[in-house]
Structure formats: structure tokens, C-alpha cells
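Enquirer: the following block contains a protein sequence and its predicted model.
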Amino acid sequence: MLPRISALGLDIGKKRIGVAGCDGTGLIATGLTTIERQTFTLDVAQFQKLVQERNAQILVVGLPYTMKGELGYQAKQVQKLASKLAQVLNLPMEYIDERLTSVEAEQLINLEKKSTQFIAKGLIDRKAAAIILQRWLDLRRSSKPLQVETPLS
């Protein structure tokens, strides 16, 4: 049996960051909020509050590989921000492939609403973050090695 875990899943975009959390058992990921990006300092303040409220132990960050499985420009931008966040929050971080999570999130939302009306981008970001975190939780339970980065002190 795996130890209890409190993880935050992040779907980092240019304008917004979708945030998900999991129950302590590490079974179910749920979308929590969407952070509208402002300045790094203001964004960090919001994350510090979430980390404290949820006693977060790790950040799980979706890494947007290209369809060829390479690290493109956007993935490198995500890595820069995620590394800075992990360092400031003093939390370890793991990456997980996030290819097509936003598409999957939008499809799931459409199925849940049974409608194709306008969907708020923030909702898609939260749902994508939950998919990212759920993938990580599933991999964690199957004991596959993951790419871990710890912040520099």
C-alpha cells in the first residue's frame, strides 16, 4: 500500500494555470481552481495558499511534448516556470506527458454537460490539470519510475 499523498497537478499555459488536487489516498484527482497568470510574485502567493491549505507534498506538472515526443518551445517555457515555482515553494516536482489533455478535457466536459455550448477556458484548464494528476496517480500506483526534480536549495 502506498503512503498517503497530497499532490497538486498543474496545467501551465501562457495566460492561465489549471490546478488539480487529489484525495489523501492518491486515487482520485479533482480540478480545484484556475489561476489567471499575473506576475510571478502574485502567482506564487496563490500557490503558497493552496500548498498550505492542502498540505501539498509535490507538484505534478504537465509537460507539453510535441506530437513527435520532443521538447518544443512551450515545453521549455513550462519547465522554466515549473522549476522556479518548485524552488520557491520548496516542493519536489515531477513531469508527466500532457499531450492532448486539453482536447480530452474539453471532450469530457462536453459529455458531462451533454451540450456543445461555449466552455470557459478556465474549466478546461482545471479539467486538464485533473487529467494530468490522474495520469500521475495511476502511474504511481503501477510503480513505474517517473521523472523527478527536486528544487535547488
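Expert: Yep, it's here.
Enquirer: from here on, just use CA atoms for contacts and neighbour counts.
Expert: OK.
Enquirer: can you show me the strands along this protein?
Expert: Defined through DSSP state E, the strands belonging to the chain, from first to last, are 7-12, 16-22, 29-36, 58-63, 93-97, 147-149.
Enquirer: deepest-packed of these, please.
Expert: Compared across the strands of the chain, strand 7-12 shows the largest average neighbour count, a mean of 29 (mean count of other Cα atoms under 10 Å).
Enquirer: burial count for the residue nearest to residue 137 when sequence neighbours are not counted?
Expert: Leaving aside its sequence neighbours, residue 137 sits nearest to residue 26 (Cα to Cα, 6 or more residues apart in numbering; 6.1 Å). When neighbours are counted by other Cα atoms under 10 Å, residue 26 registers 21.
Enquirer: now do the contacts for residue 26.
Expert: Applying Cα atoms under 8 Å, 6 or more residues apart in numbering, we find residue 26 in contact with 4-6, 137.
Enquirer: can you list contacts of stretch 65-73?
Expert: In this structure, residues lying in contact with stretch 65-73 by Cα under 8 Å, 6+ apart are 64, 75, 97-99.
Enquirer: which of the contacts of residue 26 are buried? Put it as a ChimeraX command.
Expert: Those of those that count as buried under 16 or more other Cα atoms under 10 Å are selected in ChimeraX with:
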select :5,6,137
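Enquirer: looking at the contacts of residue 26, which are in helices?
Expert: Using DSSP state H, residue 137 are the members of these that sit in helices.
Enquirer: pull the most distant pair out of the contacts of residue 26.
Expert: Farthest pair in the contacts of residue 26 (Cα to Cα) is 4 and 137. Separation: 11.5 Å.
Enquirer: return the set of buried residues in stretch 35-46.
Expert: 35, 44.
Enquirer: generate a PyMOL selection restricted to the buried entries among the contacts of stretch 65-73.
Expert: Written as a PyMOL command, the selection of buried residues from these, which uses 16+ other Cα under 10 Å, is:
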select buried, resi 64+75+97+98+99
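Enquirer: below is structure B, check it against A:
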Amino acid sequence: MARVIGLDLGSVTCGVAISDATGTVARTLKTIRFPQDDYDLCFDQVLSLLEEYEIKKVVLGLPKHMNGDIGERAQISIQFAEELEKEGYEVTLWDERLTTVSATRILLEGDVSRKKRKKVIDQLAAVEILQGFLDRENGGF
């Protein structure tokens, strides 16, 4: 399996995670910061990463409401995915409910300071999204 990138798209940041070459383990890569709702700028930066790391497959978090409904944030993710697909990338939308909560819990248990948590929370949420996908692809669940 080739490397895969996972994205946690927010309104001002996009956490990015990348898999190892075997497609087994996800790790943090970076946080893309952009002006609020400037998804074009974010998109360009994501494309640069995809080219740099020769990525063909993207797992993009889909922020559903707790009842499973699709809201405005999820619609933005769907549109972002459609634009990536137009560029020739394979995109899987991944239910990201509670990934940020889980990432926060991990950082709190690791006694990471509030300032440092803010810098890496989006990356860690992207790792949660990507690792869930990789586990499913590899028969983990």
C-alpha cells in the first residue's frame, strides 16, 4: 500500500497526518493554518503536500453531528473532497465524530501544556482519522 494522508479540516486549520510506507501506522505531519474559511488557500497547501509526498489517496474527516446528520461543516468537507477528486486523488470521507475529544484526552493524559496542545491537536485528530481508516483497511476492525 502506498502512503496515505489524513486531513482534519477546520475553519482556520487543517491537521495533516501521513501513513508509513506500509499503510499500517499514522503519524503527525503538520498543521496548515489559513485565514478563516479561506479553503482555497488550504486546498493549495494540501495539493503541495500531496505532490511532495507523492500521495494518491486522502482520508478526509467528515464532521457529522452526534445524531449522524450532515451540517454546514460536513458540507464544506464534502466539497473539499470533490475538489480533490477533480484533481485526480482518491478521497475517502471518514466519520470524525469525537476524534478531537479523543485527541485532547490523549494530550491531557500525557500532561501536555495547553499551549502545546493547541499546536498539535489538529494533527493528532488527523492521526485518529487516518489510523481508523488504516486499521479498517488492514482488517483491524
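Expert: Structure received. Since the structure is predicted, the reported quantities are computational estimates derived from the model, not experimental observations.
Enquirer: list the TM-score for the superposed pair.
Expert: After superposition, the two chains reach a TM-score of 0.87 (TM-score structural alignment, normalised by the length of structure 2), with 139 aligned residues with a Cα RMSD of 1.9 Å.
Enquirer: mind putting the strands of structure 1 into TSV with distance to residue 103 of structure 1?
Expert: Written out in TSV, the entries for the strands of structure 1 read as follows (distance: least, Cα to Cα, whole Å):
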stretch	distance to residue 103 of structure 1
strand 7-12	13
strand 16-22	14
strand 29-36	16
strand 58-63	14
strand 93-97	14
strand 147-149	24
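Enquirer: wait, which of the ones you listed is closest to residue 107 of structure 1?
Expert: With Cα to Cα as the yardstick, what comes closest out of the strands of structure 1 is strand 29-36 (15.3 Å).
Enquirer: what's the angle from that closest one to strand 16-22?
Expert: 150 degrees (axes from the mean of the first three to the mean of the last three Cα atoms, to 10 degrees).
Enquirer: residues in contact with strand 29-36 of structure 1: which ones?
Expert: Counting by Cα under 8 Å, 6+ apart, 15-23, 43, 46, 122-123, 125-127, 129-131, 133-134, 137 sit against strand 29-36 of structure 1.
Enquirer: what separates it from the chain centre, distance-wise?
Expert: Remark: strand 29-36 of structure 1 is offset 9 Å from the chain centroid, using Cα atoms, centre = their mean, to the nearest Å.
Enquirer: where does that strand end up in structure 2?
Expert: Taken onto structure 2 by TM-score structural alignment, strand 29-36 of structure 1 occupies residues 26-33 there.
Enquirer: give me the mean deviation of that stretch from structure 1.
Expert: Taken over the aligned residues, the distance from stretch 26-33 of structure 2 to structure 1 averages 0.7 Å (mean Cα distance after the TM-score superposition for structure 1).
Enquirer: and residue 46 of structure 2, what pairs with it in structure 1?
Expert: Looking across to structure 1 (by TM-score structural alignment), residue 46 of structure 2 lines up with residue 47.
Enquirer: if you could redo that for residue 100 of structure 2, that was the one I meant.
Expert: Taking TM-score structural alignment for the superposition, residue 100 of structure 2 sits opposite residue 102 in structure 1.
Enquirer: tell me how many other residues surround that match.
Expert: Close neighbours of residue 102 of structure 1, defined as other Cα under 10 Å, add up to 20.
Enquirer: follow-up on the earlier one: right, and the strands of structure 1 - which one's nearest residue 116 of structure 1?
Expert: Of all the strands of structure 1, it is strand 29-36 that lies closest to residue 116 of structure 1, at 20.3 Å by Cα to Cα.
Enquirer: what angle separates that closest one from strand 7-12?
Expert: Interaxial angle, strand 29-36 of structure 1 versus strand 7-12 (the same axes, to 10 degrees): 50 degrees.
Enquirer: now the contacts of stretch 65-73 of structure 1 as CSV including distance to residue 87 of structure 1?
Expert: Formatted as CSV, the entries for those read as follows, by distance: Cα to Cα, whole Å:
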residue, distance to residue 87 of structure 1
64, 21
75, 18
97, 21
98, 22
99, 25
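Enquirer: so which of the contacts of stretch 65-73 of structure 1 are in helices?
Expert: Secondary structure of the contacts of stretch 65-73 of structure 1 is defined by DSSP H; positions in helices are residue 75.
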